[in-house]
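S.K.: Structure for the following, please:
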Amino acid sequence: MTGELDVDTAPHIRQALVEAMAGQEQVTIDLRRLGFCDCAGLSALIAARNTARHHGTTLTFRRRFLWRDRSLNRA
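M.R.: Below is the predicted model:
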């Protein structure tokens, strides 16, 4: 992902992630070029993680910032 993951983009990203995970055993989301992520964006990432768990998909986040990792692991 590049740019911003916020209240405007989160619904589209959430749907794209659901579609990308369909029938996949493993999906990697690269956040290293993400410039901004608000609570709506974080919610979309948590929803993707929950969807992946529900469908038995291994979801991996490549990240740049430590807070993203801590936030996702605590949710």
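S.K.: going forward, measure contacts between C-alpha atoms and count neighbours the same way
M.R.: Fine.
S.K.: Going along the chain, name the helices of this structure.
M.R.: 10-21, 39-55, 66-74 (DSSP state H).
S.K.: before we go on, could you also do this sequence so I can check it against the first one:
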Amino acid sequence: MRGRGLRVEISRERSLGSRIRAARQQRAAVVVVVGDQEVETGNVQATDGRDNTRHSLPVDALGDLLAEAHRERVALQW
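M.R.: Down below sits the predicted model:
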């Protein structure tokens, strides 16, 4: 993701719930959870910070989607 010009923050400290709450308090545009299951399947669960909708998609597709929205300076279109 960083190679695509996107800001990425990785957090492994504290519980998953507290990390998600912290991301919401920081008003993160997208929160992505990557655990053992996601690594195994190649899909990630991404939560849109605007409306808290959850989307499951391949990690490469997420990267393309985020990079395009960033490059075009438009809202993320799932």
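S.K.: Overlay them and tell me the TM-score.
M.R.: After superposition, the two chains reach a TM-score (TM-score structural alignment, normalised by the length of structure 1) of 0.28; 33 aligned residues with a Cα RMSD of 3.6 Å.
S.K.: Format the helices of structure 1 as JSON lines; extra columns: mean neighbour count and distance to Thr28 of structure 1.
M.R.: Putting those into JSON lines (neighbours: other Cα atoms under 10 Å; distance: least, Cα to Cα, whole Å) gives the following:
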{"stretch": "helix 10-21", "mean neighbour count": "16", "distance to Thr28 of structure 1": "10"}
{"stretch": "helix 39-55", "mean neighbour count": "17", "distance to Thr28 of structure 1": "11"}
{"stretch": "helix 66-74", "mean neighbour count": "11", "distance to Thr28 of structure 1": "14"}
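S.K.: can you pull out the helices in structure 2?
M.R.: 16-25, 36-41, 59-72.
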